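In: fold the following, please.
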Amino acid sequence: MKVLVTGGAGFIGSHLVKLLANGGINVRVLDSLIHGQKEGLPKAVEFIQGDIRDSDAVKHAMQDITHIVHLAALVSVTESMTDPVSTNNVNVAGTENVLFSARESGAMRFVYATSAAVYGDEPSLPKKESSPLRPLSPYAVSKVINELQSDMYNRVFGLSTIGLRFFNVYGLGQSGNHPYASVIPRWIEMLKKEKSITIYGDGSQTRDFVHVRDVAEAIYSALMSDATGVFNVASGKETSLNDLLLIIKNKYPKQFEIKNETARAGDILRSVADISESKRALSFKPTIEITNGIEELLIS
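Out: Purely as a prediction, here's the structure:
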């Protein structure tokens, strides 16, 4: 078994690569390093710097690979609203490159990251894999297309594909330094700089926060499984931003200022996953409670 992880130097990818390498699995990483950090990877891991839009780089990285985990993507909803063409080029055309190369190389298994963003403003809760898809951003649309691409490669070309719909992933190693960062790393970064925390909207919007180590375990299970289709990867618990703020207040010893700004276009009001299918097919069981995950970030 030899695993290629695209985007393996990124936030989720680096946690997965460490998990695989520590388990004695032969791992190769393909990453452009636009956002990733090569320094955090285990020394035993083979690294190739390259872009998934470059078909030659992808073909080179795919040599002798049996299993692929495709994580490389532009993941910012907000940036996709202002630059949808770049999002489409990386997420759609880049994924087609990786799928085609996987098919041509005779790879056995293709695990890819999709997103809870595909559900958009579909009102029913919790979100099930069978829920209607109502994407609200170019990023979300790109993930819907990824699911269609991968399903077609499974049905038409016989490539065993499985998509994992990640909800709001958080944990150590996630950047909070840029204006489009996810809410948890952004807030933690502001606290450590003794700056104010900004809430877009009234704070009643909810998310399903899942720890990155639980996500890495889910990806590992998907690699080892023969299940196909798409599966939610989440905690199965709904947390409002106001609830998140209360957790931080209870764990953080200093006072801090809170600012409210207008809600952003493309942001989803409520989100929580039904993870019963992931439990059934992948034996997925999230283990890290958000209070413990936040405490780990605050003391890091």
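In: CA only for contacts and neighbour counts going forward, please
Out: OK.
In: where do the strands sit along the stretch 1-150 of the chain?
Out: 2-6, 26-31, 46-49, 67-70, 109-115 (DSSP state E, counting those that start in this stretch).
In: ok, which of the ones you listed comes nearest residue 178?
Out: Closest of the strands of the stretch 1-150 of the chain to residue 178 is strand 26-31, at 19.8 Å (criterion: Cα to Cα).
In: elements contacting that closest one?
Out: strand 2-6, helix 11-22, strand 46-49, helix 55-61 (3 or more Cα pairs under 8 Å, 6 or more residues apart in numbering; DSSP states H and E).
In: so what touches the second one?
Out: Residues from elsewhere that reach helix 11-22, judged by Cα atoms under 8 Å, 6 or more residues apart in numbering: 5-8, 26-27, 36, 40-42, 44-45, 71, 173-174, 212-213, 215-217, 219-220.
In: starting at the chain centroid, how far to it?
Out: 13 Å (Cα atoms, centre = their mean, to the nearest Å).
In: please apply the same query to the last one.
Out: A distance of 23 Å separates the C-alpha centroid of helix 55-61 from that of its chain, computed with Cα atoms, centre = their mean.
In: mind listing what's buried along it?
Out: Buried residues in helix 55-61, defined by neighbour count with 16 or more other Cα atoms under 10 Å: 55, 57, 58, 59, 61.
In: how about residues contacting it?
Out: Taking Cα under 8 Å, 6+ apart as the rule, helix 55-61 contacts 4, 28, 30, 48, 50, 51, 52, 97, 98, 101.
In: ok, the second one to residue 173 distance?
Out: It refers to residue 28. Computed as Cα to Cα, to the nearest Å, the residue 28 to residue 173 distance reads 20 Å.
In: compare the two (neighbour count), which wins?
Out: residue 28 (23 against 17; other Cα atoms under 10 Å).
In: helices along the stretch 201-300 of the chain, start to end?
Out: With DSSP state H, counting those that start in this stretch as the criterion, the stretch 201-300 of the chain has helices at 212-224, 241-251, 276-282, 290-299.
In: reformat the ones you listed as JSON lines; add mean neighbour count and distance to residue 163.
Out: Below are the helices of the stretch 201-300 of the chain laid out as JSON lines (neighbours: other Cα atoms under 10 Å; distance: least, Cα to Cα, whole Å):
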{"stretch": "helix 212-224", "mean neighbour count": "21", "distance to residue 163": "9"}
{"stretch": "helix 241-251", "mean neighbour count": "16", "distance to residue 163": "27"}
{"stretch": "helix 276-282", "mean neighbour count": "17", "distance to residue 163": "11"}
{"stretch": "helix 290-299", "mean neighbour count": "16", "distance to residue 163": "24"}
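In: structure for this one too, so we can compare:
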Amino acid sequence: METDGREILITGGAGFIGSNLAEYFLGKDYKVRVLDNFSTGHRHNIEPFLKNTGFQLIEGDIRDLKTCQEAVTGVQYVLHQAALGSVPRSIKDPITTNDVNVSGFLNMLVAARDAGVKRFVYAASSSTYGDSKELPKVEEKIGKPLSPYAVTKYVNELYADIFSKTYGLHSIGLRYFNVFGRRQDPNGAYAAVIPLFVKQLINHQSPTINGTGDYSRDFTYIDNVIQMNEKALFTQNTEALNTIYNTAVGDRTTLNELVAHLKELLSVYDPKIADIKIQHGPARNGDIPHSLASIDKAKKLLGYLPSHTIRQGLQSAIQWYWKNSNQHYQNTTYLSK
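Out: Okay, here's the model as predicted:
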């Protein structure tokens, strides 16, 4: 199949991060193919793209090798976002998590290798740092994983390294640190903390913080993640290939501080939110106490410079959440606009 070098496959492209990547690259006139089985992604996330002649949807599962082979046909670049996320979900169901995140990942590597894909950029995870207490987190120093999910994401890194050394498949792994932003789903048992808390506060419900609230995270706005994916996909620096990068801001915020930020920013729209009380529950199994990334490696080798601080990201995200909330951010699934 003849290609012009502007075809990108995004696995998990109907998800939060994947759909944002699809929107971004379509806006830059790339041809975008999305592979998704809609187990966690949503059709409304990609609905605006369906009329774009540069967009193609393949509904399928990365656990099926033939589907992966079909998806990579004619593309030179792969952004592999498909995975079964959530530490609690992996603790509840480690077998399915492993099937998707390890076997599915291996299928994609094999398909990309056989298709002669030029660059394979994949979503790694900060959970790989495990029980390491060192701060900030530096790519070359990790601890032991604390959950089945963390195990699977570390195995991804090992497989990618083997495929680069054995088969010459150029890859870059991006260790995402608590990504948030537009289109992130606030619903379901495994909803991320920021959209979940926003939904609860808009509905005048009391958010529950797991533990004392002193745990901290390097919350990272979606536009920073898009920048990292683009730089990883097209870098001409050969020294930057076949390695792992933290994808973060390089700053940390406690959960107590996060809720204070959310209440302040949402109170602009609804003053009653400022008075909502916060509850505390037990700490979750598998959670690491603190997460703070060093982004020096990404700055040096990829030229990465975060566009949004945590505060700037929250301001942008809350504007989007409120606009799409029908003023009350009801418990029904919202529509992406």
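In: nearest to residue 239 of structure 1, of the buried residues of helix 55-61 of structure 1?
Out: The closest of these, once distances to residue 239 of structure 1 are taken by Cα to Cα, is residue 58, at 38.6 Å.
In: and residue 162 of structure 1, that's in a helix?
Out: No: going by DSSP: H, G, I helix; E, B strand; the rest coil, the assignment for residue 162 of structure 1 is strand, not a helix.
In: near the counterpart of it in structure 2, how many other residues are there?
Out: With TM-score structural alignment as the criterion, the equivalent of residue 162 of structure 1 in structure 2 is residue 172. Neighbours of residue 172 of structure 2 under the rule other Cα under 10 Å: 26.
In: same deal with residue 150 of structure 2?
Out: That count, for residue 150 of structure 2 with other Cα under 10 Å as the rule, works out to 24.
In: alignment lookup: it to structure 1.
Out: Match for residue 150 of structure 2 (TM-score structural alignment): residue 140.
In: circling back: any chance of the helices of the stretch 201-300 of structure 1 in a markdown table, with distance to residue 123 of structure 1 too?
Out: Shown next, in a markdown table, are the helices of the stretch 201-300 of structure 1 (distance: least, Cα to Cα, whole Å):
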| stretch | distance to residue 123 of structure 1 |
| --- | --- |
| helix 212-224 | 25 |
| helix 241-251 | 19 |
| helix 276-282 | 19 |
| helix 290-299 | 24 |
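In: what is the longest helix along structure 2 packed up against?
Out: Identified as the longest helix of structure 2 according to DSSP state H is helix 148-167. Helix 148-167 of structure 2 sits against helix 87-92, helix 94-98, helix 104-115, strand 119-125, strand 171-176, with contacts defined as 3+ Cα pairs under 8 Å, 6+ apart.
In: residue contacts, the aligned residue in structure 1 for residue 57 of structure 2?
Out: Matched by TM-score structural alignment, residue 57 of structure 2 corresponds to residue 47 in structure 1. Counting by Cα under 8 Å, 6+ apart, residue 47 of structure 1 makes contact with 28, 29, 30, 31.
In: mind running it again at 6 Å?
Out: By Cα atoms under 6 Å, 6 or more residues apart in numbering, residue 47 of structure 1 lies in contact with 28, 29.
In: please report how far it lies from residue 252 of structure 1.
Out: Taking Cα to Cα, one finds residue 47 of structure 1 at 38 Å from residue 252 of structure 1.
In: tell me how far residue 279 of structure 1 lies from residue 290 of structure 1.
Out: Distance of residue 279 of structure 1 to residue 290 of structure 1, given as Cα to Cα: 19 Å.
In: before we move on, what about residue 180 of structure 1?
Out: 22 Å.
In: again, but for residue 232 of structure 1
Out: 18 Å.
In: same check, this time on residue 258 of structure 1
Out: To residue 290 of structure 1, residue 258 of structure 1 is 21 Å away according to Cα to Cα.
In: try residue 272 of structure 1
Out: Residue 272 of structure 1 is 14 Å from residue 290 of structure 1, by Cα to Cα.
In: what number of residues lie near the counterpart of residue 239 of structure 1 in structure 2?
Out: Alignment note (TM-score structural alignment): residue 239 of structure 1 maps to residue 253 of structure 2. Residues lying near residue 253 of structure 2 (other Cα under 10 Å) number 19.
In: who wins for proximity to residue 78 of structure 1 among the helices of the stretch 201-300 of structure 1?
Out: That would be helix 241-251 among the helices of the stretch 201-300 of structure 1, by Cα to Cα, at 18.0 Å.
In: centre of the chain to the closest one, how far?
Out: Counting by Cα atoms, centre = their mean, helix 241-251 of structure 1 comes out at 23 Å from the chain centroid.
In: and the contacts of it?
Out: Outside helix 241-251 of structure 1, the residues touching it (Cα under 6 Å, 6+ apart) are residue 203.
In: got the angle between that helix and helix 290-299?
Out: 60 degrees (axes from the mean of the first three to the mean of the last three Cα atoms, to 10 degrees).
In: distance to residue 212 of structure 2 added to the helices and strands packed on helix 148-167 of structure 2, as a markdown table?
Out: Listed next are those as a markdown table, based on distance: least, Cα to Cα, whole Å:
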| stretch | distance to residue 212 of structure 2 |
| --- | --- |
| helix 87-92 | 19 |
| helix 94-98 | 27 |
| helix 104-115 | 36 |
| strand 119-125 | 24 |
| strand 171-176 | 24 |
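In: out of the ones you listed, flag the one nearest residue 283 of structure 2.
Out: By Cα to Cα (comparing all of those), the closest turns out to be helix 87-92, at 11.7 Å.
In: the closest one packs against which elements?
Out: Where contact means 3 or more Cα pairs under 6 Å, 6 or more residues apart in numbering; DSSP states H and E, helix 87-92 of structure 2 is packed against helix 148-167.
In: how big is the offset of the helix it packs on relative to structure 1?
Out: Helix 148-167 of structure 2 differs from its equivalent in structure 1 by a mean of 0.3 Å after superposition (mean Cα distance after the TM-score superposition for structure 1).
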